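Q: here is my input; please provide its structure:
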Amino acid sequence: MLQAGIVGLPNVGKSTLFNALTRTRKAESANYPFCTIDPNVGVVQVPDERLEPLRAISKTHKVIPAAIEFVDIAGLVAGASKGEGLGNKFLANIREVDAIVHVVRCFEDDDIIHNMGSIDPLRDIEVINTELILADISSLESQKEKLVKKARGGDKQAAENITLIDRLLPHLNENRPAITLDMTDDDHVVLKRLCLLSAKRVLYACNVAENDLADSSGNPYVAKVESYAKEHHGAGICVISAAVEAELIDFDDAEAAEYLESLGVKDSGVSLLIRATYDLLGLASYFTAGEQEVRAWTFRKGMKAPECAGVIHTDFEKGFIKAEVVSYDDLLVAGSTSGARDAGKYRLEGKDYVFKDGDVALFRFNN
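A: Predicted structure coming up:
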């Protein structure tokens, strides 16, 4: 299962957000730096409004959503790449995740300490980015020393790595993350081998006060983060309120809906954040739907039919023959599986078919 790491400076709301995402109090949350030391890991269901209509069509009571993992990582401070604070631990933990949810404080509150003494989300973002970049520079310089000898001996892969490293180092030394370097598809293959922190995709989670949740357009901090994300990463942002999420943890569905309505919103922001993170990880869902259960299966965008069959079981991929596929929209219009078949909306797809988000599938395979 792919993981998204929740990162940020100390005291920006990371652990509170993690608790909200996992609907637990697994991560300690307190008003002092480095409250989180060892990373907390939680499996989170991906909200999907398509599951309930599929359940009704299939006449089943069992629904299994897709899921991803979030990791709550210790707060980072300036100098982390040199071991300041919990820097070494932070960098080791973030290296293990597949994408980054960067929590940025976008609210004023004199009662909650900011470790840098003031609220400035762009400065906070740059502190994190700089430390990731410095760690990457150190890593690449070390890797290059080891690769030179191999390249001289005719190792083609080592030579490819060095070529990209020589392009990356000047880019990183201009304090620009690896993800912003203009690269070909072949370069991206090499980039994965280098295991760089600043090459990970990023989603900025703007943590706002509860009175900004309904409409954050008047929050100047959010506007700055949104502009920065577009200019520097082509990254997305999501507005959440960790304080609101902390309140919702102990509420049942009816109480939560009533509380959110009092704030002028229908969704707390967590559902949007989970779905945005799912997309950030390059993931999508296809469905199987029958009398026994409706289930969302996670696949990487671009995967072909046999690979998607293998998500269910490796035998499905090995013995793949065909996939019966209907789009969710077509099935919904038809109102039933038989109706979709009668309307000619079911298709038989072969090994080269690239699955799409929302496909409803039944696989044919040899045992």
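Q: please make it C-alpha for all contacts and neighbour counts, starting now.
A: Fine.
Q: quick one: contacts for the spatially most central residue of the chain?
A: By Cα atoms, centre = their mean, the chain has its centre lying nearest to residue 277, at 3.0 Å. The contact partners of residue 277, by Cα atoms under 8 Å, 6 or more residues apart in numbering, come to 4, 101, 203.
Q: remind me which helix or strand it belongs to.
A: helix 270-280 (DSSP states H and E).
Q: please apply the same query to residue 140.
A: Short version: residue 140 belongs to helix 121-152, going by DSSP H and E.
Q: of all the residues in that helix, which ones are buried?
A: Within helix 121-152, the residues scored as buried using 16 or more other Cα atoms under 10 Å are 121-122, 124-125, 127-137, 140, 143-144, 147, 151.
Q: pretty sure residue 303 contacts residue 351?
A: No - contact criterion Cα atoms under 8 Å: residue 303 and residue 351 do not qualify, at 10.4 Å.
Q: quick one: the nearest residue to residue 157 once chain neighbours are set aside from residue 243, how far?
A: Nearest non-adjacent residue to residue 157, counting by Cα to Cα, 6 or more residues apart in numbering: residue 151, 7.8 Å away. For residue 151, the distance to residue 243 (Cα to Cα, to the nearest Å) stands at 53 Å.
Q: cool, and residue 86?
A: For residue 86 relative to residue 243 (Cα to Cα), the value is 25 Å.
Q: run this one through as well so I can compare:
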Amino acid sequence: MGFKMGIVGMPNVGKSTLFNALTRTAAAQAANFPFCTIEPNVGEVAVPDPRLDKLAGIAGSKQTIPTRMTFVDIAGLVKGASRGEGLGNQFLANIREVDAIAHVLRCFEDGDVTHVDGRVDPVADAEVIETELMLADLDSIEKRRAGLVRKLKGGDKEAVQADRLLSLAQTALEEGRPARTVEVDDDDAKAWRMLQLLTAKPVLYVCNVDEGSAAQGNAHSQAVAAMAEAQGAGSVVISAQIEEEIAQLSPEEAEMFLSEMGLEEAGLDRLIKAGYTLLHLQTYFTVGPKEARAWTIPEGTPAPRAAGVIHGDFEKGFIRAETIAYDDFIACGGETPAKEAGKMRAEGKGYIVRDGDVLHFLFNT
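A: Purely as a prediction, here's the structure:
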């Protein structure tokens, strides 16, 4: 289990180039004209985590299986997308299927790459896309509330809850605020997610800069970072051009290339880390001679639900979890030495899994 991130943006911001580089494929056509990507392209990448390799090395695992992240490359949005401009309705429907939105913004100057509005202003671009998503949500809310009238008259509890939440979202949108600014009680959290409002999804702004600005960013990316901070959103600086070059290199060559560019890690690593932070995700591990494997879960996940990520039967028949903290596993040199040192704990159903836990689940079949 990883998570699915939709890559959106206006045409010619480097969105498909970034997708190609990140997924190491040429599936998405990168061309210098609007709407070259008609169908959403889906690609999966392994989530880099050096901890997994260290665990596998100590345990002598034959196979290493990282958790995965899914990118969905969604064709460029333009002003009027909520009314169907530029095949907008089709693109908006694809956004509903993702966990978070990576909004790629053009933060580079290049006379050879046209901008659909003839200027480079990433903050204005972000506002255009946000407005279109908000308009699409408003249209959806009005239709859905109209469809609930009969059930509301009958006192249907789920309809009453849905209408109340839709009303809260509508008020926010009419005030010019995205749905993610609405505070929802824990009792309403599931119903709120089921609404699948576009502007309720977390947003990560991806500043696509030129090669020379990849390490420190530039004035455009700084403006985006300020906007993101004001919104409580995330932002990350990436050069799609550099990522495209890295995609063609061996790991050793890529490391040298990054060092020459003054970068500590690839844009993919930074993007995934920012995505994990945005969605409040963490990783736990299962380790043995057969395989060492990473699993992604939300922060605050209890042990039975974490076990269910592996298999539903693990959650249903959960007895207990034997857990060793990552640092203890490494320091002791493996499961047996950690157990002998008293570092292995038996935890019950109420245990909240921590990032880096090495877990072994006991369950009834």
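Q: related to what we said a few turns ago, strands - which of the contacts of residue 277 of structure 1 land there?
A: With strands defined by DSSP state E, the entries of those inside them are 4, 101, 203.
Q: ok, back up a step: structure 2: which residue goes with the residue nearest to the centre of structure 1?
A: Using TM-score structural alignment, the partner of residue 277 of structure 1 in structure 2 is residue 275.
Q: tell me which stretches of structure 2 form strands.
A: 3-8, 41-46, 63-65, 68-73, 100-106, 203-208, 234-238, 281-287, 291-298, 318-324, 345-347, 358-363.
Q: and residue 308 of structure 2, which of the ones you listed is closest to it?
A: strand 318-324 (8.9 Å; Cα to Cα).
Q: quick one: that closest one to strand 358-363, angle?
A: Per axes from the mean of the first three to the mean of the last three Cα atoms, to 10 degrees, the angle that strand 318-324 of structure 2 makes with strand 358-363 is 160 degrees.
Q: distance from strand 318-324 of structure 2 to the middle of the chain?
A: Remark: strand 318-324 of structure 2 is offset 28 Å from the chain centroid, using Cα atoms, centre = their mean, to the nearest Å.
Q: same check, this time on stretch 330-349 of structure 1
A: Using Cα atoms, centre = their mean, the offset of stretch 330-349 of structure 1 from its chain centre is 33 Å.
Q: which residue numbers in structure 2 go with it?
A: Counting by TM-score structural alignment, stretch 330-349 of structure 1 sits on residues 328-347 of structure 2.
Q: start to end distance for the matching stretch?
A: Its first and final residues considered, stretch 328-347 of structure 2 spans 16 Å by Cα to Cα.
Q: what's in contact with that stretch?
A: 54-55, 58-59, 320-325, 358.
Q: quick one: residue 235 of structure 1 and residue 204 touch, right?
A: Yes - taking Cα under 8 Å as the definition, residue 235 of structure 1 is a contact partner of residue 204 at 7.5 Å.
Q: need the overlap of contacts for these two.
A: With Cα under 8 Å, 6+ apart as the test, residue 235 of structure 1 and residue 204 both reach residue 229.
Q: compare neighbour counts for the two and give me the winner.
A: residue 204 (25 against 16; other Cα atoms under 10 Å).
Q: I'd say the more buried one and residue 238 touch.
A: Yes - between residue 204 of structure 1 and residue 238 there is a contact under Cα under 8 Å: 6.3 Å.
Q: enumerate every residue touching the nearest residue to residue 168 of structure 2 once chain neighbours are set aside.
A: In space, residue 168 of structure 2 comes closest to residue 182 once its chain neighbours are excluded; the distance is 7.1 Å by Cα to Cα, 6+ apart. With contacts defined as Cα under 8 Å, 6+ apart, residue 182 of structure 2 is in contact with 168-169, 172.
Q: ok, the residues you listed vs residue 214 of structure 2, which is closest?
A: Among the contacts of residue 182 of structure 2, residue 172 lies closest to residue 214 of structure 2 (Cα to Cα), at 35.9 Å.
Q: rebuild the ones in strands among the contacts of residue 277 of structure 1 as JSON lines, extending it with distance to residue 157 of structure 1 and neighbour count.
A: JSON lines is the format used below for those (distance: Cα to Cα, whole Å; neighbours: other Cα atoms under 10 Å):
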{"residue": "4", "distance to residue 157 of structure 1": "29", "neighbour count": "27"}
{"residue": "101", "distance to residue 157 of structure 1": "32", "neighbour count": "25"}
{"residue": "203", "distance to residue 157 of structure 1": "31", "neighbour count": "23"}
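Q: need the residues you listed in JSON lines with distance to residue 335 of structure 1, can you?
A: Formatted as JSON lines, the entries for those read as follows, by distance: Cα to Cα, whole Å:
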{"residue": "4", "distance to residue 335 of structure 1": "36"}
{"residue": "101", "distance to residue 335 of structure 1": "38"}
{"residue": "203", "distance to residue 335 of structure 1": "37"}
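Q: wait, which of these is closest to residue 315 of structure 1?
A: Distances from residue 315 of structure 1 to these, taken by Cα to Cα, are shortest for residue 4, at 29.0 Å.
Q: who are the contact partners of the closest one?
A: 68-71, 97-101, 277, 281.
Q: what does residue 120 of structure 1 give?
A: 105-106, 221.
Q: before we move on, back to that, of the contacts of residue 182 of structure 2 - the most surrounded one?
A: residue 169 (26 neighbours).
Q: any idea how far it is from residue 160 of structure 2?
A: Distance from residue 169 of structure 2 to residue 160 of structure 2, by Cα to Cα: 14 Å.
Q: give me the nearest residue to residue 232 of structure 1, chain neighbours excluded.
A: Residue 232 of structure 1 sits nearest to residue 180 (Cα to Cα, 6+ apart), 7.3 Å away.
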